[in-house]
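> Any chance you could fold what I've pasted below:
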Amino acid sequence: MPATPHASHALVTGGGRGIGRAIAAALAGQGMTVTVLGRRRAVLEEAVAAGDAHFADVADVADEAAIKAAIARAAERQPIDVLVANAGAAESAPFAKSDAALFARMMDVNFMGVVHSIHAALPSMRTRPYGRIVAVASTAGLKGYPYVSAYTAAKHAVVGLVRSLALELANTPITINAVCPGFTDTDLVAGSIDNIMQKTGRSREQAAAELARHNPQGRLVTPQEVADTVLWLCGKGAGAITGQAIAVAGGEI
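As a prediction, the model looks like this:
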């Protein structure tokens, strides 16, 4: 796999744990300077202390002013060449109980968080000889799932944004793609397993199997598998790959 440029600076939102942490570590392992953003400073500092990132800053991606300021601070240290918009959240409810507030929360974090991050990073990225934007969406951006209509709508919006923006940026050195993991072995999915256990009385093993059955390989995806896909998209050899929504899901899509 082509390596990423060693002089590059990557910023990963939601980079303190799960998929974001794995992505940060993978990029740092290729010699990139990595800044992680998130809402919990302690978790972010743990990533820095472990060598999975070099800098950390606190910002909620749903807060446009906060994310703009945080990305500006990161760019002052070193211009940003790679943006991984990974931060996200999931809430489940039947559509009849999914009120406007739930839809707003899911859109604010999962879609507008991507919009705010790209708006903040893109102007300076346009001045660089190389740029990569990767949005971590979900298989929920490519298909429907019951009881997560708001989350699914937000992830579909991310994929649509990627496809449109890729065309606007096609005459620049910047590519933009979405990576769409299936159910992945993270804290977020652990929360979903807890929810299934609470609502159905199933054991943890049974609840985990309920999610894993969506994957034809019969398992949860690993964060490292998602990170490896992001790493490839950030490499020089992926310069012709843009506007894509790549499923990392064991054949589910």
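> From now on I want contacts and neighbour counts done on CA atoms only, so please keep to that.
Will do.
> The residue most central in space within the chain: what's it in contact with?
Nearest to the geometric centre of the chain sits N86, at 2.1 Å (CA atoms, centre = their mean). Listed by CA atoms under 8 Å, 6 or more residues apart in numbering, the contact partners of N86 are 12-15, 19-20, 114, 135-137.
> again, but for A24
12, 15, 34-36, 52-53.
> Could you do P123 as well?
Per CA under 8 Å, 6+ apart, neighbours of P123: none.
> swap in A74?
11, 35, 80.
> if I read this right, A26 contacts W232, doesn't it?
No. A26 lies out of contact with W232 (CA atoms under 8 Å); the separation is 10.3 Å.
> neighbour count winner among those two?
A26 (20 against 15; other CA atoms under 10 Å).
> Next one: the more buried one relative to P223, how far apart?
Relative to P223, A26 is positioned 11 Å away (CA to CA, to the nearest Å).
> any residues touching the lengthiest strand in the chain, and which ones?
Ranked by number of residues, the top strand in the chain under DSSP state E is strand 174-181. With contacts defined as CA under 8 Å, 6+ apart, strand 174-181 is touched by 125-126, 130-142, 158-159, 162-163, 165-166, 169, 221, 226, 229-230, 233, 239-249.
> Show the subsequent helix or strand relative to that strand.
helix 187-200 (DSSP states H and E).
> Second chain to compare with the first, below:
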Amino acid sequence: MSGLPASAHALVTGGSRGIGREIARALKRAGATVTIVGRNRATLEAAIAGGCADHMAVADVADQDALTAAIGLAAARQPIDILVANAGAAESAPFVKSDAALFRRMMDINFMGVVHTVQAALPAMKDRPYGRIVMVASTAGLKGYPYVSAYVAAKHAVVGLMRSLALELASTNVTVNAVCPGFTDTDLVAGSIDTIMNKTGRGREQAAAELAKHNPQGRLVRPQEVADTVLWLCGAGASAITGQAIAVAGGEV
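Predicted structure coming up:
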């Protein structure tokens, strides 16, 4: 039993691939009507064709006007009860080679994208009898990693935002939490594996092991494991859980 309210409407940004797609799939299987938002129309359409969602909107979370319009149309179709701010991106570089443009990109997508998403949906959500906001951060929001300082800074900002917003909304029916996955078996991590291979000359198995070694369980996290955590936070049984950053990382944090 998911404990979702009847006829709940869930909106998931970055919902056409990886963790976002699995979250959308889990919410839909639990009975929610699901809208996914993303930049790529083809992957959004593929996710809907695969039964992961009911509706879609094309928008970049870094484009506040486009995102606000997309969320407004989704809410007009059906008021939003569950908001999952999942969209993100990662770039790596040594700090001394991480210029202002790289930091802006990471902040615009990973942090301001969350800000834009919540600001667009929250006013109407506060007036509803049930609300759940889940921000998909990262273990990078709880600790440091070398060579991804801009990404780590942005994810720390997401966790800080979540904690502040949870307190602001504690007297309402809206809870606010963050899920912090470790290295997860997604396209994003596949790109990191490619980078390791290109820079070190290692094979794919060795490069994947370099990331998996951060997890005490010695493996990559499965997207479904992250989705299951989000689904629980969205249920009625988690009504007293707010302001929490939950690591899904095999004991890394």
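> For the two chains, what TM-score is obtained?
Overlay of the two chains. TM-score (TM-score structural alignment, normalised by the length of structure 1): 0.99; 253 aligned residues with a CA RMSD of 0.6 Å.
> before we move on, the earlier item: for the contacts of A74 of structure 1, which one is nearest A93 of structure 1?
Lowest distance from A93 of structure 1 to these (CA to CA) belongs to L11, with 32.2 Å.
> Quick check: the closest one vs G144 of structure 1, distance?
In terms of CA to CA, L11 of structure 1 sits 30 Å off from G144 of structure 1.
> the more surrounded of these two?
The neighbour comparison of L11 of structure 1 against G144 (other CA under 10 Å) goes to L11, with 30 against 14.
> May I ask which helix or strand encompasses the equivalent of the more buried one over in structure 2?
Here L11 of structure 1 is matched to L11 in structure 2, going by TM-score structural alignment. Using DSSP H and E, L11 of structure 2 falls within strand 9-13.
> So for that strand, what gets flagged as buried?
9-13 (16 or more other CA atoms under 10 Å).
> With structure 2 overlaid, how far apart is the helix or strand where A72 of structure 1 lies on average?
Element membership for A72 of structure 1, per DSSP H and E: helix 64-77. Once fitted to structure 2, helix 64-77 of structure 1 is off its aligned match by 0.4 Å on average (mean CA distance after the TM-score superposition for structure 1).
> What are the buried residues along that helix?
64, 67-68, 70-72, 74-75.
> Now flag whichever of those residues is closest to V48 of structure 1.
Using CA to CA, the buried residues of helix 64-77 of structure 1 come closest to V48 of structure 1 at A74, 14.4 Å.
> Give me the distance between the aligned residue in structure 2 for R77 of structure 1 and I71 of structure 2.
Correspondence of R77 of structure 1 to structure 2, assessed by TM-score structural alignment: R77. Going from R77 of structure 2 to I71 of structure 2 by CA to CA gives 10 Å.
> Ok, R204 of structure 2 next?
From R204 of structure 2 over to I71 of structure 2 (counting by CA to CA), the distance is 39 Å.
> With P146 of structure 2 instead?
35 Å.
> which among the contacts of A74 of structure 1 gets closest to R41 of structure 1?
Closest to R41 of structure 1, out of all of the contacts of A74 of structure 1 and judged by CA to CA, is T35, at 12.5 Å.
> once aligned to structure 2, how far is whichever strand or helix holds that closest one on average?
Element membership for T35 of structure 1, per DSSP H and E: strand 33-38. When structure 2 is overlaid, strand 33-38 of structure 1 sits 0.2 Å from its aligned residues on average, using mean CA distance after the TM-score superposition for structure 1.
> Buried ones in that strand, by neighbour count?
For strand 33-38 of structure 1, using 16+ other CA under 10 Å, the buried residues are 33-38.
> can you redo the buried residues of helix 64-77 of structure 1 as TSV with distance to P94 of structure 1?
Below are those laid out as TSV (distance: CA to CA, whole Å):
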residue	distance to P94 of structure 1
E64	29
I67	31
K68	34
A70	36
I71	36
A72	39
A74	40
A75	42
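> How many residues are close by V43 of structure 1?
With other CA under 10 Å as criterion, V43 of structure 1 counts 16.
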